[in-house]
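Peer 1: no FASTA, just this:
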């Protein structure tokens, strides 16, 4: 079942963060595994889930849905490989695991597997949504359109077919909207610009992979095309990435007048992220005079920047 659907396993982000924090604190003290049974029994007593309503026999009802959140979250993210697991239980992979790198660890565990975006209904709806929203030019800083989480199903339905050939739901429904926005913030492909409006900006997501990208080269500079290719080898949701191309084809089948960015122009979401990483002093954006493979980066306020190479600040 879909990780972005509030009723399904893996979707409860507070439980995910709670368990992760518990394991991170434990690994500092001990390298032992913690049994799943003890995590559940010690952190979700029945008293937490007592409803204000009584049943026909006069006993207070138990709220079944909240009671399932913690065990479902545990099982879902164990299967995704977020934590080290054995027959004894689970533990954090490293004493370096913490609240600040949880988004990077989740992203790496998610994209450590191969998915069929046409048929999958677990992690796949999240990946489909990521590709879709990264491809829509209007909902970026350059596009200038900011959206509420309540508008996510409408945006999805505008660009994505409702179902695939085998009946798998492709567009998001109202039950997906809040969790998708929350995962967008958690994983770093969206930002919140005020109390209730979001914008697509994958800067924090791309930052996770900067070391991986530049560790494959002998120097500290690579072409923009190699940068994007290496980025997509880690998380293939950006311009030209495998998953992105699949979703763009679905978008064109739904909205025939929609077109992806031209070959020598980056999408507005990727352009903004690279420019922001430049402004934050993580990378330099260079234009070499003799380069024939430069690309255009559309930026806010109608500006455009031409880039042929990217350097990492300070070298490797």
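Peer 2: Good, I have the coordinates. Everything numeric in this text was worked out from a predicted model, so none of it was measured. Residues are numbered from 1 along each chain as shown.
Peer 1: going forward, measure contacts between C-alpha atoms and count neighbours the same way
Peer 2: Fine.
Peer 1: right, and residue 204 touches residue 191 too?
Peer 2: No. At 9.3 Å, residue 204 does not count as touching residue 191 under the criterion of C-alpha atoms under 8 Å.
Peer 1: the residue nearest the centre of the chain and residue 299: what is the separation?
Peer 2: The centroid of the chain falls nearest to residue 187 when counting by C-alpha atoms, centre = their mean (4.3 Å). The gap separating residue 187 from residue 299 is 23 Å, by C-alpha to C-alpha, to the nearest Å.
Peer 1: residue 243: how many residues sit nearby?
Peer 2: When neighbours are defined as other C-alpha atoms under 10 Å, residue 243 has 23 of them.
Peer 1: helix or strand: which one has it?
Peer 2: helix 242-254 (DSSP states H and E).
Peer 1: would you mark the buried spots in the next helix or strand after that helix?
Peer 2: Next helix or strand after helix 242-254 toward the C-terminus (DSSP H and E): helix 268-279. For helix 268-279, a neighbour-count test (16 or more other C-alpha atoms under 10 Å) marks 268, 269, 270, 271, 272, 273, 274, 275, 276, 277, 278 as buried.
Peer 1: over to stretch 189-199?
Peer 2: Residues 189, 190, 191, 192, 197, 198, 199 are the ones in stretch 189-199 that count as buried (16+ other C-alpha under 10 Å).
Peer 1: greatest separation within the residues you listed: which pair is it?
Peer 2: 189 and 197 (14.1 Å; C-alpha to C-alpha).
Peer 1: got the contact list for stretch 120-135?
Peer 2: 1-4, 110, 115-117, 139, 156, 159-160, 168-170, 172, 180, 184, 189, 200, 202, 237-238, 243-244, 247-248, 251, 260, 267, 269-270 (C-alpha atoms under 8 Å, 6 or more residues apart in numbering).
Peer 1: those, buried ones only, as a PyMOL selection?
Peer 2: Entered in PyMOL, the line below selects the buried ones among those, by 16+ other C-alpha under 10 Å:
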select buried, resi 2+3+4+110+115+117+139+156+159+160+169+170+172+180+184+189+200+202+237+238+243+244+247+248+251+260+267+269+270
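Peer 1: can you get me a residue count around the closest residue in space to residue 223 that isn't next to it in sequence?
Peer 2: Leaving aside its chain neighbours, residue 223 sits nearest to residue 309 (4.1 Å; criterion: C-alpha to C-alpha, 6 or more residues apart in numbering). Other residues near residue 309 come to 21 when the count uses other C-alpha under 10 Å.
Peer 1: can you tell me how far residue 282 sits from residue 273?
Peer 2: Counting by C-alpha to C-alpha - residue 282 and residue 273 are separated by 11 Å.
Peer 1: all strands for this structure, in order.
Peer 2: For the chain, applying DSSP state E gives strands covering 50-54, 60-62, 84-86, 89-91, 190-192, 198-200, 221-223, 283-286, 295-298, 304-307, 309-312.
Peer 1: now for the fourth one, which elements pack on it?
Peer 2: Pointing back at strand 89-91 there. helix 13-29, strand 84-86 (3 or more C-alpha pairs under 8 Å, 6 or more residues apart in numbering; DSSP states H and E).
Peer 1: which of those sits closest to residue 49?
Peer 2: Between the helices and strands packed on strand 89-91, helix 13-29 lies closest to residue 49; by C-alpha to C-alpha that is 14.4 Å.
Peer 1: hold the first one in mind and look at this next one:
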């Protein structure tokens, strides 16, 4: 039942986007019959599985709570979502739905959990960030993704391409020619207003901690604390270091004038960014800039 398996419900990003855009365009609840009649083309049911694929994907994300269903069965967008764009809403829903799961449910679950396990074990791999210089693509994805993935590995035939597509869509990978590098900037950016709230500046340690609450696959987050001890043979960052992926994201956010990274006045409050060329940059505070321009 994994979303990254292209034979299972919930795996189609095309249908996911199609349904969400249709609901957004209509701006009001839509009956299931109307949606199926409008969005499912007549030539789709070439096989029994193809005929059912639309409803399988629709039902999966309805069960996950991505869209709302009224008592009479009408389907609509969730009222007043915290985030407007689909990737952020989807990621927030996946994280929220698993927030009360026990550890063994995260480690063994077969719906959205395989994606969470895989992205959590991939994010610490500095070799495939801009710092490391290597790229992740069809030729090496099986080895890279599965190398430190605890438990059941992703299937190269049906799951790895789906995982890469979801990781890109949700903002954890950036395309580089025909491959990817690990870069969670797009996943992080929508959370900046929430993390800073009414505070214009925060200690870097507080920013990392809050990011780990909203995106628990990042440094210090719950999924990271659960998965990392199970990544046999992996060389971990030092406690005072921010991972290469998160370091790059913070520098990108600074370069786009979303935040400003300040040097520490006290080493006890600082963390080190990992930068290309084996360079490190000590950061003590993060200033949120965007709120001043809104």
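Peer 2: Cool, the structure landed. These numbers were taken from a predicted model, which means no experiment stands behind them.
Peer 1: fetch the TM-score of the aligned pair.
Peer 2: The TM-score (TM-score structural alignment, normalised by the length of the second structure) is 0.91; 285 aligned residues with a C-alpha RMSD of 2.0 Å.
Peer 1: show me what the residue nearest to the centre of the first structure aligns to in the second structure.
Peer 2: By TM-score structural alignment, residue 187 of the first structure lines up with residue 170 in the second structure.
Peer 1: list the contacts for that match?
Peer 2: By C-alpha under 8 Å, 6+ apart, the neighbours of residue 170 of the second structure are 87, 88, 90, 91, 186, 187.
Peer 1: between those residues, which sits nearest residue 17 of the second structure?
Peer 2: residue 87 (9.5 Å).
Peer 1: do I have it right that that closest one meets residue 168?
Peer 2: No. Under the criterion of C-alpha under 8 Å, residue 87 of the second structure makes no contact with residue 168, lying 9.7 Å away.
Peer 1: which of the two has more neighbours?
Peer 2: residue 168 (21 against 18).
Peer 1: I'd assumed residue 179 was in contact with that one.
Peer 2: No. Counting by C-alpha under 8 Å, residue 168 of the second structure does not reach residue 179; the two are 10.7 Å apart.
Peer 1: counterpart of residue 276 of the first structure over in the second structure?
Peer 2: Using TM-score structural alignment as the criterion, the counterpart of residue 276 of the first structure in the second structure is residue 252.
Peer 1: what is the neighbour count of the residue lying closest to residue 82 of the second structure once chain neighbours are set aside?
Peer 2: Distances taken as C-alpha to C-alpha, 6+ apart place residue 89 nearest to residue 82 of the second structure, at 7.6 Å, with adjacent residues excluded. Burial measure for residue 89 of the second structure: 17 neighbouring residues, criterion other C-alpha under 10 Å.
Peer 1: what does residue 43 of the second structure give?
Peer 2: Using other C-alpha under 10 Å, residue 43 of the second structure has 8 neighbouring residues.
Peer 1: what's the answer for the one 10 residues further on, then?
Peer 2: Under the neighbour criterion other C-alpha under 10 Å, residue 53 of the second structure is assigned a count of 21.
Peer 1: quick check, it in contact with residue 10.
Peer 2: No. With contact defined as C-alpha under 8 Å, residue 53 of the second structure and residue 10 do not form a contacting pair (9.2 Å).
Peer 1: roughly how far apart are the match of residue 276 of the first structure and residue 103 of the second structure?
Peer 2: Residue 252 of the second structure is 33 Å from residue 103 of the second structure, by C-alpha to C-alpha.
Peer 1: swap in residue 116 of the second structure?
Peer 2: 12 Å.
Peer 1: ok, now residue 240 of the second structure?
Peer 2: 26 Å.
Peer 1: trace residue 201 of the first structure over to the second structure, please.
Peer 2: Aligned partner of residue 201 of the first structure by TM-score structural alignment: residue 183.
Peer 1: ugh, typo on my part, it should be residue 151 of the first structure
Peer 2: Under TM-score structural alignment, residue 151 of the first structure pairs with residue 140 in the second structure.
Peer 1: cool, and residue 75 of the first structure?
Peer 2: In the second structure, the residue matched to residue 75 of the first structure (TM-score structural alignment) is residue 59.
Peer 1: ok, and the closest non-adjacent residue to the residue mapped onto residue 196 of the second structure from the first structure?
Peer 2: Matched by TM-score structural alignment, residue 196 of the second structure corresponds to residue 214 in the first structure. By the measure of C-alpha to C-alpha, 6+ apart, the closest residue to residue 214 of the first structure outside its immediate chain neighbours is residue 220, 6.7 Å from it.
Peer 1: picking up where we left off before, surely the residue nearest to residue 82 of the second structure is in contact with residue 81?
Peer 2: Yes. In this structure, residue 89 of the second structure is within contact of residue 81 by C-alpha under 8 Å, at 7.5 Å.
Peer 1: what sits closest to the aligned residue in the first structure for residue 237 of the second structure if chain neighbours are left out?
Peer 2: Matched to the first structure by TM-score structural alignment, residue 237 of the second structure sits across from residue 261. In space, and not counting its chain neighbours, residue 261 of the first structure is closest to residue 267: 5.6 Å by C-alpha to C-alpha, 6+ apart.
Peer 1: before we move on, what about residue 92 of the second structure?
Peer 2: Nearest to residue 92 of the second structure is residue 214, by C-alpha to C-alpha, 6+ apart, at 7.7 Å.
Peer 1: ok, now which ones touch that neighbour?
Peer 2: Residue 214 of the second structure neighbours (C-alpha under 8 Å, 6+ apart): 92, 95, 191.
Peer 1: could I get these as CSV with distance to residue 123 of the second structure and neighbour count?
Peer 2: As requested, these are exported to CSV (distance: C-alpha to C-alpha, whole Å; neighbours: other C-alpha atoms under 10 Å):
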residue, distance to residue 123 of the second structure, neighbour count
92, 18, 18
95, 16, 20
191, 18, 18
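Peer 1: so residue 310 of the first structure sits against residue 226, correct?
Peer 2: No. Using C-alpha under 8 Å as the test, residue 310 of the first structure is too far from residue 226 to be in contact (9.3 Å).
Peer 1: number of residues surrounding the equivalent of residue 206 of the second structure over in the first structure?
Peer 2: Using TM-score structural alignment, the equivalent of residue 206 of the second structure in the first structure is residue 226. As a burial measure, residue 226 of the first structure scores 14 neighbours (other C-alpha under 10 Å).
Peer 1: same check, this time on residue 304 of the first structure
Peer 2: Neighbours of residue 304 of the first structure (other C-alpha under 10 Å): 14.
Peer 1: that one matches what in the second structure?
Peer 2: Using TM-score structural alignment, residue 304 of the first structure pairs with residue 280 in the second structure.
Peer 1: likewise for residue 86 of the first structure?
Peer 2: That one, residue 86 of the first structure, aligns with residue 70 by TM-score structural alignment.
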